[in-house]
Structures are given as C-alpha cells and as structure tokens.
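Student: output the structure for:
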Amino acid sequence: MDDFEMCPRFEKAVDMLSKRWVALIVFVLMKGPRRFGEIESCLSNLSGKVLSDRLKEMENEGIIERTVYPEMPVRIEYSLTSKGNALAPILGEIGNWSTDWIETGASK
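Tutor: Below is the predicted model of the structure:
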C-alpha cells in the first residue's frame, strides 16, 4: 500500500472551516457587511464570546475584515474579504449536497 500524505494546505483549510460556527458566520456575511449583534442574532445558540473569538480568528486568517466607523457611538462592521468570498461556491455546493442528502426533524 502506498503511503498517503495529507496536503498541509488542505488540512489547514479543513481544520479552519470545521471549527464550530466558522462556515455559518461566512454564510451570514455572504449577504453583505454585518454588525456584531446582527451576526449574533442570525445564529441562535452562539455566545458572544465564541462569536468574538471566531471573528478574530477569521480576521487573522484574512477571511473577514473589521471596519471601524468613527461615529458616535462607534460602529463596527464585519465583511468578507476576497479570500472569504471565494468560499461562496464551496458553501453553495454544501447547500446543494445537504438538500439532496440531509434529513431534518424526526424523519429519516
């Protein structure tokens, strides 16, 4: 049997996208810039601390950008970068796959 070696970039990408809430945050931001509270309200069961942590991680990875508007009160919006927008076809395909193969509710 040939030795199999996982591509480090693929492994990092899967690790990053499989963190809880990351793909869903990207999905929410696909519709345009959102404020923290708007993202939080779109994703019930997501705590503010976890959302804050994920947004920081995604900003560090270059998937989202944080824009601070010098208004009173200060307004902060999060939006996808071109790197983040490049995930749209992937999430679209996951959506197609889930429509075909994933059951919801009690029926199986």
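Student: when you work out contacts or count neighbours from here on, use the C-alpha atoms and nothing else.
Tutor: OK.
Student: how far does whichever strand or helix holds R9 sit from the chain's center?
Tutor: Assignment of secondary structure by DSSP states H and E places R9 within helix 8-17. Mean-position distance between helix 8-17 and its chain equals 14 Å (CA atoms, centre = their mean, to the nearest Å).
Student: which other helices and strands contact the following helix or strand past that helix?
Tutor: Following the chain from helix 8-17 toward its C-terminal end, the next helix or strand by DSSP H and E is helix 22-29. When contacts are defined as 3 or more CA pairs under 8 Å, 6 or more residues apart in numbering; DSSP states H and E, helix 22-29 packs onto helix 36-42, strand 75-80, helix 88-101.
Student: quick one, which of those is nearest to V28?
Tutor: With respect to V28, and counting by CA to CA, the nearest of the helices and strands packed on helix 22-29 is helix 36-42 at 6.8 Å.
Student: hmm, who's touching that closest one?
Tutor: When contacts are taken as CA atoms under 8 Å, 6 or more residues apart in numbering, the neighbours of helix 36-42 outside the stretch itself are I25, V28, L29, L46, S47, G48, L51, I76, E77, Y78.
Student: and this one, please, so the two structures can be compared:
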Amino acid sequence: MALADGFDVDRAFCPDFHHAVELVGRRWTGVILRALLHGATRFTQIRDAIPELTDKMLSARLRELEAEGIVTRRVTDDVPVRVDYALTEKGRDLSAAITSLSDWADRWATTGDR
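Tutor: Below you'll find the model as predicted:
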C-alpha cells in the first residue's frame, strides 16, 4: 500500500533484511567478521584483534556464524589440535557491506560521541 508521499508500507518491512541486520548487528559479530575479512583464522587471532571480547562470547558468535553458513570451522589433528576459521562464499560476500560500514564509521562514528 503506497501512501500519498510515495512511501510503500508493504515494502517497509522485509523479513530477510531484518534477519540479516539482526545477525550482523549482534554484539561483536560485525567486528568478528571484519577480523576474518582481514585475515584472522585462529581463535586467538580473532580474540586478540578485538579488545574486551571474551572467549565465551567469541565461541558463541562463531557457532552462530557457522550455523548460518557464514563461517567454516576446520579441526586439524595436530599436537596440540589446531582449529581454523574461515569465511564461506556467503561470508566473503559480506565484504562490501562490512567495508562500507567501516568507511562510514571512520567518517561519522567516534567513540567520544556515545
């Protein structure tokens, strides 16, 4: 239903868009994706790249991203066992969105504005 000013009420809410925003916008998820896009592959590399991120939260977010098909987890039977994370094609496809948001943050978002 279009209103007089051209706003389309029926298109204002899109369940797929809402799911995507909720997924990527979860606490720590965006910065985890950014770390993976910048080459981090090991749990400790990701954690060390993100101050204040706890192991428990990182584990939870990586499991969620894996369940969504955005991240893969590969275990190598070494001593000690090696676990690597990588973005899937679906995850790498978020690169433009993450980069655009990073650019916007560089221009407009400052930690002092909170």
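Student: now the angle between helix 22-29 and the helix holding R9 of structure 1, please.
Tutor: Going by axes from the mean of the first three to the mean of the last three CA atoms, to 10 degrees, helix 8-17 of structure 1 is angled at 70 degrees with respect to helix 22-29.
Student: one step back: and which of the contacts of helix 36-42 of structure 1 is nearest G92 of structure 1?
Tutor: Relative to G92 of structure 1, the closest of the contacts of helix 36-42 of structure 1 is V28; by CA to CA it sits at 12.6 Å.
Student: what do we get in structure 2 for the closest one?
Tutor: Under the alignment defined by TM-score structural alignment, V28 of structure 1 corresponds to A35 in structure 2.
Student: measure that match to R11 of structure 2 for me?
Tutor: Plainly put, A35 of structure 2 is 33 Å away from R11 of structure 2 if you go by CA to CA, to the nearest Å.
Student: higher neighbour count, those two?
Tutor: Comparing A35 of structure 2 with R11 by neighbour count (other CA atoms under 10 Å), the higher total belongs to A35, at 18 against 9.
Student: show the contacting residues for that one.
Tutor: A35 of structure 2 sits next to I46, A49 when contact means CA under 8 Å, 6+ apart.
Student: what of E65 of structure 1?
Tutor: By CA under 8 Å, 6+ apart, E65 of structure 1 lies in contact with E59, Y78, S79, L80, T81.
Student: most neighbours, which of those?
Tutor: Neighbour count (other CA under 10 Å) singles out L80 as the most crowded of those, with 26 neighbours.
Student: my guess is it contacts R34, does it?
Tutor: No: between L80 of structure 1 and R34 no contact is recorded; they are 9.8 Å apart, counting by CA atoms under 8 Å.
Student: leaving out chain neighbours, which residue sits closest to the counterpart of V75 of structure 2 in structure 1?
Tutor: With TM-score structural alignment as the criterion, the equivalent of V75 of structure 2 in structure 1 is V68. In space, V68 of structure 1 comes closest to I76 once its chain neighbours are excluded; the distance is 4.5 Å by CA to CA, 6 or more residues apart in numbering.
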